[in-house]
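Undergrad: Give me a 3D structure for the following:
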Amino acid sequence: MSVKLTGLLKPQPTSRLLLEASAPSTAPAQPGEGQADHQEPGTALLPERRLQARVDVAIPVQIESKGGPHQARTTDLNVTGASLRLLAGQPALGADERSGRLVLRLLLKQAVPPIPASASGDVSDLTVPGEIVWGGLDGTEARTPRVGIRFLHDSANVQCTLAELVGKLLTFCGQADDRPDMVQLLSQQVEWLTGDGRRIAACQDGSLESHPGAPLVIIAPGYGETKTDYVTLASYLAANGFHVLRYDHTNHVGESDGEMAEATLSSMNQDLGAVLDYANRKRPTSPIVVIAANVTGRVALKRLAQDHRVALLVVLTGIMDLQAALRAHQEDSIVTFLRSAGLGMMNLLGLNVDGDRFLSDAIKEGYADLLTTIEDAKRLQTPVLFFAAEGDPWTQPDAVKKVLASLQTHEAQLYLIPDALHRLRDNPRQTLALVRLVASCCMERFFPDRSRKGLVEPSPRTIAAQIRVEQERARARHSKRKPALREFWRAHLDHTRHLLNVSAYWHLLEQVARLAGPLERGERVLDPGCGNGELGLFLLTQQAYRLRGEPGPKFLPPQYVGLDFVPSALTSVRMNLAQAAAEIRDKSPATVMAHPLLTTTLLVADLDSPLPIHDNHFDRIVCNLVLGYLQDPLFTLREFVRVLSPGGKMVITSLKPQADLSHIYRLTTQQPGQPEAIEAARRMLLRFGTIKQAERDGMFHSLTRQEFALLLFASGAVQISIHSAFDDQAYLAVAEKLPR
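TA: A predicted model of the protein is given here:
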């Protein structure tokens, strides 16, 4: 058998976005020097810096204010607020009403378009408190007053009702770009039950130009991915005449039934079989293409070795040697499992699963190593295209080449991708080149005449709109009530009490402290989302070392204020700081302890609500690995700017979307004689696996560099710079407040 090998051209690198910015702006950031003046599909943002989708819906609203009742209608709505247009003849809201609290009654039964009924068949009106954040007149001749409302609900029931309401109304089918040369794309949610009663959630994508008998492409998302990760690929395929069916695995992240903890490769195999059955029922005359990524590529290889209904298999960065991938990610979990059962919950390839269930299934069902993959490949009759990342330790191109050599089919082709690419979302620019190549390959095979005319490019804005809709729908589906969210973070903090034992985390705090600037004159430092108080402990230690070098009353101690919405965390902070101070006192000379090291205040407060702090109060704000987990990051950043003193500085960190903390775990295990550090790193990896799963389910959102910068601009901060930190797993932003 001959195998054709093709290289994939690497896109030219561009300068990093928004490394420095010197002026506040509410306009989208301009490209930096050497940066392309366009955005890749799927990464372009519609003008919505709150990172929350708005739905266009007209809901009658009765407003109760100090000045009396008003009548209005919503023009758009999201989970945190709404835009209202006062009805004709209604007076504008006065100054007292603008600064006061309003009560809004949303008459949901009269909404246009109608709101889908719940399972009980009832649509109830909703009462929610709010405040005005902006006001003005619309651009019509009538000059009707309009206001922007921020909801101030403190009820978990109201919060969940709003999330469910927005989720029901989030549908997008068509164009966000009205250019006549752009092909019209159509997306539709579908779901069905498998033979054992599990619900599979999917999305059908197509265009008005797609022929009924055109090929149907099934996109099986990789391990740790959802159907939303493949909107860009689906859009390119749909724009070029294919029907596309994207789905979420059961027992996995996404919208299908089941919990990630119960994930197995056999379950993924059964899901793919159920999707193939569905595809044959819905489009019996269409040839079927299966596109599968990373671990799912291995699953598809086994499925199609026995199931011959597929005309083409495309494997994207497929993991052909599971044991080697696990070893590269963290450790040889298969050997560990064989030596001792009872592994329990563990982090595998970035997400937490029942280790015993997952690994026993992989071994028993023949997924565990390269030899079992080669045995499946020998039985494969389907033509196959492999796209392998050259520098990726998970996928290992040499293993892919061995699998290709064992294939009996004469139609096999390998494309090599420069650099590592575990998952499509890891590198948007690299992903776009891959998406275009995959679409072109499918075109050449099924539409050879059309392919010679070139690839049809879908609208980037349409792709971005569809991604946003699906992300917000997932967020609404998985939204947690505030008590459940508080319990989630309490458990997280309980398992990460010893983060300071991890050297990479200590180095992160050193970088934060260095960029925040010296603390020598009694500066007031706010630590919002302080967790277990690691920053306070670091500042305490730092002050002790400083006074050892220069004893005397030269330095005034910083005034540290820790703030968190988990009361038990603040209790731990108080105990940790007291214990650390006692240890420093026992080990330090009297000249050091003659002066206070740190004054401490701890407050219970929710960062999704207005901070209980006066304006212009703090000299420094340090918010560490919190921002991406907030309901409305822009609101919180504006609160930070409000309480920051003129000329004050804030340092904010956020994990990158593609963060992989197994790298930090491996570095820690390589340090001899530090069992406490290794255990702390293991717990960190496990808990961040839980957070990553919640992020994949839409609960949280890790900020890209561009999103981070846009939010800081919109907050009113100036002198913004963004750096890499935490062994390249996080972004670190430094910004200031305009001096008087």
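
Undergrad: rest of the way, CA atoms for contacts and neighbours
TA: Will do.

Undergrad: Can you name the next helix or strand after the host helix or strand of residue 231?
TA: Using DSSP states H and E, residue 231 falls within helix 231-239. Going down the chain from helix 231-239, the next helix or strand is strand 243-247, by DSSP H and E.

Undergrad: just to revisit the earlier point, okay, the angle between the helix holding residue 231 and strand 243-247?
TA: Taking axes from the mean of the first three to the mean of the last three CA atoms, to 10 degrees, one finds helix 231-239 and strand 243-247 inclined to each other by 160 degrees.

Undergrad: Show me what helix 231-239 is packed against.
TA: Contacts defined by 3 or more CA pairs under 8 Å, 6 or more residues apart in numbering; DSSP states H and E place helix 231-239 against strand 185-193, strand 199-207, strand 243-247, helix 428-446, helix 460-477.

Undergrad: nearest residue to residue 720 other than its sequence neighbours?
TA: Excluding the flanking residues, the one nearest residue 720 by CA to CA, 6 or more residues apart in numbering is residue 735, at 4.4 Å.

Undergrad: ok, that neighbour - contacts?
TA: Contacts for residue 735 were tallied using CA atoms under 8 Å, 6 or more residues apart in numbering; they are 649, 650, 651, 712, 717, 718, 719, 720, 721.

Undergrad: Let's see this one next, to set against the first:
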Amino acid sequence: MAAGHEPLSAEPAGQEWPGAFRGPFDSVTEPFTVRNRHGATVRGTLSRPARRADGGGADDGADGGADGGADGGTDSGADGRSGSRAGTGPPPVAVVVAGLGRPRLWTALPGLHLLANGFTVVRFDLTNSVGVSDGDILDFTLTRACEDLCDVARWARDRCGTQRVTAVTASITGRAALRAAALEPDLFALVGTLCGVVDVRATLTALLSGRDLVGQLHRGDASGLDGVGTLFGHDIRLRGVEGLVRDDWAGTAGTVRDLRTASRTRFVDFHAGGDPWIRRTDVRAVYDSVPHARTFFLPDAGHELNPAQTRRALAVLLRAHRALTGPPPGGRPRPPLRTPTSAQVSAQRRAEKALDRWWLARQRPGPGSAPVTAPAPATAPVAAGTPDPAGTAPAH
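TA: Sure, this is the predicted structure:
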């Protein structure tokens, strides 16, 4: 484990715990485990940017980090307020999570993009989804996804000693992030959503070929909800629709309420012109309803962004973060943003695949939990010309 890194949450005694490994941009990645509020285990990785040789914070050289250097300047925190002086202040923290039916490995590109530009990056698998965290995707609920995001973000903030964090999400986890920011006003400074869902009812109806389960429940008809439905290639219990209604997830009205409540958070959304599951009119109506949110249109994209589209979106998000944190101390100009190569993304994924194999080989269902679920092949359309998923953005 790298010097100066305290141990992360431990796996059971008697199992050889893998240590940290070096990654692109001289970063250090460590595995972590966290117990969520329900006692289930969330697994993921924490990647730290390179440290300055003079002992300062994240390097502000070509990677565009936030450190003020050795001149006694200040490090800018993710909340737009200055943190501690150079040499003691932590880099900004980003929490990255893929959408429904996609594991953490799908977030390698956005994670490295943030890491290259000075962020400490926490990436994890949701519980009751796919990947290496506890639970089965059969039991996925949006409320549970929101809780996981809050629990991990709070842990990351406390562990890294920052004030507020940035969240980068996709599709249905984008909707979870809007609620998370409303519930935790002091936790999230900036939320980026790639093809974020704004009307869960409309998206669910489109995925189920026009079957409006929310409307059915509103009519008092619960028939068929004891079965399962296939969403993005995975079977999920339809009984979870009751939670969508009970917890105010369905429709755009609840989304607008969450945005208005989260008035201290800045939101940046990216909507794809070729997205069959999310209506552009809904996106504009929701994000135009508050002054602290913006949406950007990607006319050539589908519901899953290819690497080039992901890089464009992350560059916009990083510029939004720079605007939020303010200029570097001493009037120094910002360096250009840095972008990871496909080879660097592939190298990071290979290292994390080895870690995931270690986790999967030792995973045992605990009381009240199910084994991890392996991801199924994608069924949603991907933009034409999309390369290998080694560089693909979070999906669903």
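
Undergrad: With both chains overlaid, what TM-score comes out?
TA: TM-score for the superposed chains, counting by TM-score structural alignment, normalised by the length of structure 2: 0.71, backed by 318 aligned residues with a CA RMSD of 3.0 Å.

Undergrad: Give me the range in structure 2 that the helix or strand hosting the residue nearest to residue 720 of structure 1 lines up against.
TA: Per DSSP H and E: residue 735 of structure 1 is located in strand 730-736. Aligned by TM-score structural alignment, strand 730-736 of structure 1 falls on no residue of structure 2.

Undergrad: how distant is that strand from the center of its chain?
TA: The chain centroid and the centroid of strand 730-736 of structure 1 are separated by 18 Å under CA atoms, centre = their mean, to the nearest Å.

Undergrad: now stretch 180-199 of structure 2
TA: Centroid separation for stretch 180-199 of structure 2 versus its chain: 10 Å, with CA atoms, centre = their mean.

Undergrad: Could you measure from residue 132 of structure 2 over to residue 125 of structure 2?
TA: Using CA to CA, to the nearest Å, residue 132 of structure 2 is found at 6 Å from residue 125 of structure 2.

Undergrad: between these two, what contacts are shared?
TA: Residues touching both residue 132 of structure 2 and residue 125 comprise 42, 43, with contact defined as CA under 8 Å, 6+ apart.

Undergrad: matching residues in structure 2 for stretch 576-585 of structure 1?
TA: Counting by TM-score structural alignment, stretch 576-585 of structure 1 has no counterpart in structure 2.

Undergrad: all strands of structure 2, in order?
TA: 21-23, 27-35, 41-48, 74-76, 82-85, 93-96, 120-124, 165-170, 188-194, 228-231, 234-237, 266-272, 293-298 (DSSP state E).

Undergrad: Throw those strands into a markdown table and include distance to residue 316 of structure 2 and mean neighbour count, thanks.
TA: Shown next, in a markdown table, are the strands of structure 2 (distance: least, CA to CA, whole Å; neighbours: other CA atoms under 10 Å):
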| stretch | distance to residue 316 of structure 2 | mean neighbour count |
| --- | --- | --- |
| strand 21-23 | 24 | 18 |
| strand 27-35 | 23 | 20 |
| strand 41-48 | 22 | 23 |
| strand 74-76 | 18 | 27 |
| strand 82-85 | 22 | 18 |
| strand 93-96 | 15 | 28 |
| strand 120-124 | 18 | 27 |
| strand 165-170 | 12 | 28 |
| strand 188-194 | 10 | 28 |
| strand 228-231 | 30 | 16 |
| strand 234-237 | 32 | 19 |
| strand 266-272 | 9 | 25 |
| strand 293-298 | 9 | 18 |
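
Undergrad: got TSV for these, with distance to residue 260 of structure 2 too?
TA: As requested, those are exported to TSV (distance: least, CA to CA, whole Å):
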stretch	distance to residue 260 of structure 2
strand 21-23	39
strand 27-35	30
strand 41-48	30
strand 74-76	26
strand 82-85	26
strand 93-96	22
strand 120-124	27
strand 165-170	18
strand 188-194	14
strand 228-231	29
strand 234-237	31
strand 266-272	11
strand 293-298	10
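
Undergrad: Select, out of the ones you listed, the one closest to residue 279 of structure 2.
TA: Closest to residue 279 of structure 2 of the strands of structure 2, according to CA to CA: strand 266-272, at 8.9 Å.
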